[in-house]
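Asks: Sequence and predicted structure below; questions after.
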Amino acid sequence: MTEVFYQNINTSEYLNIESKPVHIKERLDIEIIDNSFLPGAKEDDWFAHSALPALKIIEKERPGKIRSFLSIGSGPGLDVLASAEVFGSSKLTLTDLQGSVVKSAIQNIKSNLLEPEKIEVNGYSGDLFEPLKKANGNPRFDLIYENLPNVPIPEDEDINKSRSSTHYIEKRSEKIPEEVKAALLDLHYLAIQQAPEFLEENGSLISLISGVIPIDTITSIEKYVDGVKIEVLFYNWNIQTSFYSVVNKYATQEEQGYGPFIFYRENDLKKAFEGISDEESGKKAREIEKSLEDKRLTATEALKLLKQGENIGYTITIIKTSINV
């Protein structure tokens, strides 16, 4: 039997806007089925905390130009609804691994738009861009967003059960560069590799990547994918809460030779990011990372401190991939 959760979300609070929303309802009624990723409180919700500020930066750079938006691995569709408000897009599309999640997300989107009859909403189920390759007309988008998982699912877990869809199946047929694989960036690499086929001429792919991985390792993907340019758009930090606690999983991966995976004490992160605005964070990302160099903790060290009750955090890197013409 499918387990269903419902969340009622104050739109202005979630989107951090002072005015009433103009494209989506003031309160969002969101259905979350048991295979879908479960959003957390605002500070724990990666989209609201980090992706949303990045999308607002895009809108400032290209006001009114993001007419089509695609989310890869959307879950309940909150990211798509937020983009509808930020960009006023007329074409909204999402994918997810399971068809039941896509069906639920489509319903969430249509039922929370103020004028759904004026918006084209599409959903596809399948792996990465594969379902779009099968769609008629090879759809292209002004902006694609992905927050794909880094951590492989344990072999004894079923990707189709519970909320294990927040992990990924490690065994893939595609060839992944060793440097990328060691950093657990497999799915982000594949998304960057495949995205240009689905981008409009001036379109871009936004990737939200946990900053437990060094910035230079993340941006090194550029050298393995022809014809793309990668830049850090937004840089942020957050606390590792118990709900999202995956430190032990990263520690296990370190034991198996992956990494390095980097964590920090909360106070060190606060000091490093003090006075940095959203707009300048991407440009100053490497400078911030450099200032934290002697404060680094391995996942194993972070796990030990976390168990002792110390607040441990990590950085979040959002990169923008565009077609290099």
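Replies: In hand now; what should we look at?
Asks: Please count neighbours and contacts with C-alpha atoms only from this point.
Replies: Will do.
Asks: tell me the contacts of the residue nearest the centre of the chain?
Replies: The residue at the geometric middle of the chain, judged as the C-alpha nearest the mean C-alpha position with C-alpha atoms, centre = their mean, is N147 (2.2 Å). The contact partners of N147, taken as C-alpha atoms under 8 Å, 6 or more residues apart in numbering, are I72, G73, S207, L208, I209.
Asks: could the residues you listed go into TSV alongside secondary structure and neighbour count?
Replies: Listed next are the contacts of N147 as TSV, based on DSSP: H, G, I helix; E, B strand; the rest coil; neighbours: other C-alpha atoms under 10 Å:
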residue	secondary structure	neighbour count
I72	strand	23
G73	coil	29
S207	strand	24
L208	strand	25
I209	strand	24
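Asks: would you list every one of the helices in this protein?
Replies: Along the chain, the stretches classed as helices by DSSP state H are 11-15, 46, 52-61, 78-87, 99-112, 130-133, 178-182, 186-194, 215-219, 247-255, 266-273, 278-281, 285-291, 299-307.
Asks: any idea how far the fifth one is from the chain center?
Replies: By that I understand helix 99-112. Taking C-alpha atoms, centre = their mean, to the nearest Å, the mean C-alpha location of helix 99-112 is offset from the chain mean by 19 Å.
Asks: try it against this one:
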Amino acid sequence: MFVGEFPAKLAMTLQNCDSTVGNDNDCEGLNVPAKYLSPVITGSELYSDLNEVTVNFEDFFSIGKPQKVLSQFTFKLTQLTYLPKVNNPRRDWVASVAVLAFLAHGAQNQVRAFVTVGTGSGLDAIAAFEIFELDRLAITDLHPAVVHAAVENIRSAILGRDVFIFAAAGDILAPLVGGKYDLIYENLPNIPLGPQQTINAGQTSSTYVPCRFENIPAIATENLLALHFLALVQAKPLLSSTGAGISSIGGRVPIAVLLKMASEAGYTAEILAYTWKIQSEPEEVIGGYKKNQVDGHGPFYFYPASVLEKAFHSLSPAVAGGQAADIEKSLLSFRVDALGAYELHRNGLIMAHTVAIVRSTPL
């Protein structure tokens, strides 16, 4: 359950720490800042009635003043749209991960035609529009209502010249027929839906329908990477001659597993960038990984947020990408599997995970 001395000690003494909100004292002997402790939370972070969110570009993305996008815009959300963490960007996947992936790739490559798979609110498309010089943009998501709202959000936020937007609902890249793209980005879910869950009720952004007809290798199914594998397979005929796929994957399994998965899909893969993210929706997500680990998948690993902040604080994501294997090795004694991570979460510790931005080019 707990891998290494640090997590085991942490689990034993956590309840004795002063985790009062606003207290700046570290837990005695554990060097865990109070900002990474919270009152014990067992409920959901997911909303049920919110239908609009206002985004301040500079505050949310932290990449400076926008040139092609409004400095502030309001997003419309459906009941099926994933809620952006506008008040806590460190928990938000677009703000803390997707933007880094786009910047790292854009520093080396020109992107004129871009796809984002499973766009949700459309924030990732907005970021891509600001960072790249796009002529064509394609977005997909599973639900038509989500796609419709995302298109409205994108149109209302972008400035200047027109960009052609193709938007369609469907499974992974299935809605895209013909056309070539310079970059296909995905941050698809990892956790299979449970038998009592439905994809058409509420936010299910971290889950997917597990029944698939495709032939998926064991390395993908055993490590809950099935949709990432399928996205790469489906991306091949859609990539331009210099195109690439970027898989943004929470590093809850070893880096070697991620690279092997891409290889099985017929790609040469590299870690473009490496970073970390506070686990959003910890009750649902860590709980989901815990269930799947108990069922024989994984194991899956998490870390106390304070550990990852310290490990990555002096490294840019691009630099960390080149050192990813060494960083992963240095963190071995701090990692906690899903069972232990869930216990720590329930006791008030903010958990996090590494993020590997895997860039894959067809063989």
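Replies: Received the coordinates, thanks. Source: prediction; values computed, not measured.
Asks: rewinding a little: of the contacts of N147 of the first structure, which is the nearest to A183 of the first structure?
Replies: Closest to A183 of the first structure out of the contacts of N147 of the first structure is I209 (11.1 Å), distances taken as C-alpha to C-alpha.
Asks: Just to check, that closest one is in contact with I316?
Replies: Yes - under the criterion of C-alpha atoms under 8 Å, I209 of the first structure makes contact with I316 at 6.1 Å.
Asks: what's the neighbour count on the counterpart of I286 of the second structure in the first structure?
Replies: Across the two structures, I286 of the second structure finds its equivalent in V247 of the first structure, going by TM-score structural alignment. By other C-alpha atoms under 10 Å, 25 other residues sit near V247 of the first structure.
Asks: export the helices of the first structure to CSV and tack on distance to D156 of the first structure?
Replies: As requested, these are arranged in CSV below (distance: least, C-alpha to C-alpha, whole Å):
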stretch, distance to D156 of the first structure
helix 11-15, 36
helix 46, 27
helix 52-61, 34
helix 78-87, 30
helix 99-112, 22
helix 130-133, 26
helix 178-182, 21
helix 186-194, 20
helix 215-219, 29
helix 247-255, 14
helix 266-273, 34
helix 278-281, 40
helix 285-291, 36
helix 299-307, 23
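Asks: So which of those is the most surrounded?
Replies: Each of the helices of the first structure was scored by mean neighbour count; the highest is helix 78-87, a mean of 22, by mean count of other C-alpha atoms under 10 Å.
Asks: In the first structure, what stretch matches the helix or strand containing A8 of the second structure?
Replies: When secondary structure is defined using DSSP states H and E, the element that contains A8 of the second structure is helix 5-13. Under TM-score structural alignment, the alignment places helix 5-13 of the second structure onto no residue of the first structure.
Asks: Would you mind telling me which of the helices of the first structure is nearest P154 of the first structure?
Replies: In terms of C-alpha to C-alpha, the element of the helices of the first structure nearest to P154 of the first structure is helix 247-255, at 9.5 Å.
Asks: Give me the mean deviation of the closest one from the second structure.
Replies: After superposition onto the second structure, helix 247-255 of the first structure lies on average 0.8 Å away from the residues it aligns with, using mean C-alpha distance after the TM-score superposition for the first structure.
Asks: other SSEs contacting that helix?
Replies: The criterion is 3 or more C-alpha pairs under 8 Å, 6 or more residues apart in numbering; DSSP states H and E, and the helices and strands that helix 247-255 of the first structure contacts are helix 299-307.
Asks: Give me the angle between the helix it packs on and helix 247-255.
Replies: Here helix 299-307 of the first structure runs at an angle of 160 degrees relative to helix 247-255 (axes from the mean of the first three to the mean of the last three C-alpha atoms, to 10 degrees).
Asks: For the aligned residue in the first structure for K277 of the second structure, give me its contacts.
Replies: Applying TM-score structural alignment, one finds that K277 of the second structure aligns to N238 in the first structure. Counting by C-alpha under 8 Å, 6+ apart, N238 of the first structure touches E43, D44, G313, Y314, T315, I316.
Asks: swap in N200 of the second structure?
Replies: L80 are the contacts of N200 of the second structure under C-alpha under 8 Å, 6+ apart.
Asks: Likewise for the one 3 residues further on?
Replies: Counting by C-alpha under 8 Å, 6+ apart, Q203 of the second structure touches L46, Q79, L80, T81, Y82.
Asks: which of those still touch in the first structure?
Replies: For both residues aligned by TM-score structural alignment, their matches' C-alpha atoms under 8 Å, a contact is called conserved when the aligned residues also meet in the first structure; among those this holds for Q79, L80, T81, Y82.
Asks: Compare these and tell me which has the most neighbours.
Replies: Using other C-alpha under 10 Å as the neighbour test, those are led by T81, with 25 neighbours.
Asks: Tell me the residue in the first structure aligned with that residue.
Replies: Per TM-score structural alignment, the equivalent position to T81 of the second structure in the first structure is S36.
Asks: That match contacts G77, correct?
Replies: No - contact criterion C-alpha under 8 Å: S36 of the first structure and G77 do not qualify, at 9.8 Å.
Asks: Run a quick neighbour tally on R161 of the second structure.
Replies: 8.
Asks: Next one: it from V111 of the second structure, what distance?
Replies: Here the distance between R161 of the second structure and V111 of the second structure works out to 16 Å (C-alpha to C-alpha, to the nearest Å).
Asks: re earlier: can you name the residues that contact the match of T81 of the second structure?
Replies: With contacts defined as C-alpha under 8 Å, 6+ apart, S36 of the first structure is in contact with G75, P76, V101, R163, S165.
Asks: Nearest to P152 of the first structure, out of these: which one, please.
Replies: Proximity of these to P152 of the first structure (C-alpha to C-alpha) peaks at S165, which lies at 10.2 Å.
Asks: Now that closest one: closest residue in space that isn't a chain neighbour?
Replies: Spatial nearest neighbour of S165 of the first structure, chain neighbours left out: I159 (5.4 Å); criterion: C-alpha to C-alpha, 6 or more residues apart in numbering.
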